[in-house]
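Student: Quick check, what structure comes out for this input:
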Amino acid sequence: MIEDDGYFGENIAATYDTSAADMFRPDVVDPAVALLAELAGDGPALELGIGTGRIALPLAGRGVPVHGIDMSRAMVDRLRAKPGGSAIDVTIGDFATARVEKTFSVAYLVFNTLMNLTTQDDQVDCFRNVAAHLAPGGCFVVEVMVPELRKLPAGQSAVPFHISDTRWAFDTYDLATQAMSSNYVTIADGRAEHWSIPFRYVWPAELDLMARLAGLRLRDRWENWTREPFTSESGKHVSVWEKPFD
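Tutor: Next comes the predicted model:
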């Protein structure tokens, strides 16, 4: 059920940091923060989908002023409760359209958050919104998966990614619409609870066209934050588009 906080209401925010604990490890966070700080230089950064501050807080700790946009007040409340969280300005709203009255050296979307926009039009609007916030020479950075369609045998639409005695998780794909969803089934006290969140998967070349429509151009694409080369075997990519000076 969609709440005012979107799909990340209080029930998700309360356990988000624990459920995504692997993404909070220093070996995951530090390379991302280092690259974003390098791109920000002396300027401010805009995080779309700032959530509980996994990237924003350590980036701010390096002296980069960070402003966030997020629909979920529950997630932002968790950010506010952390050391340094109250010093980060956050605009509550849809990051495809919400505006901040300033310009930024870098804007970024991490951990597949771009796919939370479930239509192509919304994803295009996001690129345009970011372009309007960037100063000339500024960069838009996106970390997102490469669709795992090669894991789908003929006639199958689901890809499991976690199976244990108490929790099952799987993605479903619709190849005709590029709609997908992540589904979680948790077993507790003999009862099963199901939670699902919709996404729209998107290809790197499609993102490049969205960037072009927004007046941005591809600057770099890597497999990860440590700048390993992006190849046909890469499961995700970190892409950087730049706003020209002219």
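
Student: make it CA atoms for all contacts and neighbour counts henceforth
Tutor: Fine.

Student: And Asp30, how close does it get to Ala40?
Tutor: Separation of Asp30 from Ala40 (CA to CA, to the nearest Å): 15 Å.

Student: Tell me the buried residues in stretch 84-96?
Tutor: Neighbour counts over stretch 84-96 (16 or more other CA atoms under 10 Å) mark Gly85, Ile88, Val90, Thr91, Ile92, Gly93, Asp94, Phe95, Ala96 as buried.

Student: which two in these are spaced the farthest apart?
Tutor: Gly85 and Ala96 (23.1 Å; CA to CA).

Student: which residues of this protein fall in helices?
Tutor: 10-13, 16-19, 26-40, 56-61, 73-81, 120-133, 204-213 (DSSP state H).

Student: Rebuild those helices as JSON lines, extending it with distance to Gly235 and mean neighbour count.
Tutor: Below are those laid out as JSON lines (distance: least, CA to CA, whole Å; neighbours: other CA atoms under 10 Å):
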{"stretch": "helix 10-13", "distance to Gly235": "26", "mean neighbour count": "16"}
{"stretch": "helix 16-19", "distance to Gly235": "21", "mean neighbour count": "14"}
{"stretch": "helix 26-40", "distance to Gly235": "15", "mean neighbour count": "17"}
{"stretch": "helix 56-61", "distance to Gly235": "24", "mean neighbour count": "20"}
{"stretch": "helix 73-81", "distance to Gly235": "27", "mean neighbour count": "20"}
{"stretch": "helix 120-133", "distance to Gly235": "20", "mean neighbour count": "20"}
{"stretch": "helix 204-213", "distance to Gly235": "12", "mean neighbour count": "16"}
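
Student: Now the second one, please; I'll put the structures next to each other:
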Amino acid sequence: MPDEDGYFGESVAERYDESSADMFTPEAVDPAVDLLAELAGGGRALEFGVGTGRLALPLAARGVPVHGIDMSRAMTSRLSAKPGGGAIGVTIGDFATTRVPGTFTVAYLVFNTINNLTTQDAQVDCFRNAAAHLEPGGCFVVEVGVPELRRLPPGQNAVPFRVGPTGWAFDTYDTVTQAMSSHYVTLVDGRAEYEHYPFRYVWPAELDLMARLAGLRLRDRWEGWSREPFTHESRGHVSVWEKPAG
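Tutor: Take a look at the predicted model:
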């Protein structure tokens, strides 16, 4: 069950960097930081769900002022404790609705975190919040997976994504409500421990409509941070919506 920090409390924060180690490699981080720094130009960047600073810290090291919004004090305390963490402004709150002072040339929400908003209304609010923070001509960037519904045969609602001798993990989908959950079963000293996290999956076209409701327009969509073409076989996308100038 979630604690006062939601599903990203102390028990998750203490092992987050290690459990997501593949996302902290230069191969995963550098292309994202390259694109975000380019979009920031000479302005400021706002990260929704800043967490432990996986992207905020290297982006700030490039000379881009970064502010982050996150509900989890446990996660952001680890960001603040890292080298350079003191330079990252942090506001504790729900990134779908929390406002911070000033405007930004880029706002971004990565690593499927849009799905942590478990209602369509909250996801729409997130786009509106991003648009409200952006300067004219500024961009909102979202990295998220494409729902894996093509892997669901009739009558099945679960898709495994990790199977090993020490545990397994799978996603479950409700195709009526677009609710999904990730489930983790881990064997520790011969005993099974179970965790699950709720999400709401969202389609690229649905995100485009949310952006239009917020006054943003699609500028680019790629399969990944290295700007590979997005195709019907892509399992994820990095999308950039722009706030019209003037």
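
Student: Which of the helices of structure 1 sits closest to Trp168 of structure 1?
Tutor: helix 16-19 (13.2 Å).

Student: which residues make contact with that closest one from outside it?
Tutor: Phe24, Thr52 (CA atoms under 8 Å, 6 or more residues apart in numbering).

Student: same question, stretch 62-72 of structure 2
Tutor: For stretch 62-72 of structure 2, using CA under 8 Å, 6+ apart, the contacting residues are 5-6, 8-9, 37, 40, 42-51, 56, 59-60, 76, 87-95, 98.

Student: can you do 7 Å?
Tutor: 5-6, 8-9, 37, 44-51, 56, 60, 88-95 (CA atoms under 7 Å, 6 or more residues apart in numbering).

Student: out of those, which are inside strands?
Tutor: Ala45, Leu46, Glu47, Phe48, Gly89, Val90, Thr91, Ile92 (DSSP state E).

Student: Distance to Met210 of structure 2 for those - can I get that in CSV?
Tutor: Shown next, in CSV, are those (distance: CA to CA, whole Å):
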residue, distance to Met210 of structure 2
Ala45, 21
Leu46, 19
Glu47, 19
Phe48, 16
Gly89, 27
Val90, 26
Thr91, 24
Ile92, 24
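
Student: And those residues, which is closest to Trp203 of structure 2?
Tutor: Phe48 (19.4 Å).

Student: ok, how many other residues are close to the closest one?
Tutor: 27 (other CA atoms under 10 Å).

Student: Show the contacting residues for it.
Tutor: Applying CA under 7 Å, 6+ apart, the residues near Phe48 of structure 2 are Gly68, Ile69, Asp70, Phe95, Tyr108, Leu109.

Student: Could you tell me which of the residues you listed belong to strands?
Tutor: Gly68, Ile69, Asp70, Tyr108, Leu109.

Student: Narrow those residues to those that are buried.
Tutor: Gly68, Ile69, Asp70, Tyr108, Leu109.

Student: what's the distance between the last one and Ala21 of structure 2?
Tutor: Right, the one you point to is Leu109 of structure 2. 19 Å.

Student: picking up where we left off before, of the contacts of Phe48 of structure 2, which pair is most distant in space?
Tutor: Among those, Asp70 and Tyr108 lie farthest apart (CA to CA), at 12.6 Å.

Student: and of the helices of structure 1, who's closest to Thr172 of structure 1?
Tutor: helix 120-133 (18.1 Å).

Student: Next one: Asp208 of structure 2 relative to Pro2 of structure 2, how far apart?
Tutor: Counting by CA to CA, the gap from Asp208 of structure 2 to Pro2 of structure 2 is 31 Å.

Student: Sorry, wrong one. I was asking about Ser181 of structure 2.
Tutor: From Ser181 of structure 2 to Pro2 of structure 2 the distance is 14 Å (CA to CA).

Student: Need the residue closest to the centroid of structure 1.
Tutor: Thr113 (2.5 Å; CA atoms, centre = their mean).

Student: and the closest residue to that one other than its chain neighbours, how many neighbours?
Tutor: Spatial nearest neighbour of Thr113 of structure 1, excluding adjacent residues (CA to CA, 6 or more residues apart in numbering): Gly49 at 6.8 Å. Gly49 of structure 1 is flanked by 26 other residues according to other CA under 10 Å.

Student: tell me the contacts of Gly49 of structure 1?
Tutor: Ile69, Asp70, Phe95, Leu109, Thr113.

Student: on average, how far is the longest strand seen in structure 2 from the matching bit in structure 1?
Tutor: Longest strand in structure 2, counting residues (DSSP E): strand 134-145. Compared with structure 1 after fitting, strand 134-145 of structure 2 has a mean deviation of 0.2 Å; criterion: mean CA distance after the TM-score superposition for structure 1.

Student: Tell me the buried residues in that strand?
Tutor: Those would be Leu134, Glu135, Pro136, Gly138, Cys139, Phe140, Val141, Val142, Glu143, Val144, Gly145, for strand 134-145 of structure 2 by 16+ other CA under 10 Å.

Student: Quick check, Gln178 of structure 1 in contact with Tyr201.
Tutor: Yes - shown here, Gln178 of structure 1 and Tyr201 form a contact pair, counting by CA atoms under 7 Å, at 5.6 Å.

Student: Between those two, which has more neighbouring residues?
Tutor: Tyr201 (26 against 16).

Student: From Leu109 of structure 1, how far out is the more buried one?
Tutor: 14 Å.

Student: likewise Ala179 of structure 1?
Tutor: 19 Å.

Student: Lovely, talk soon.
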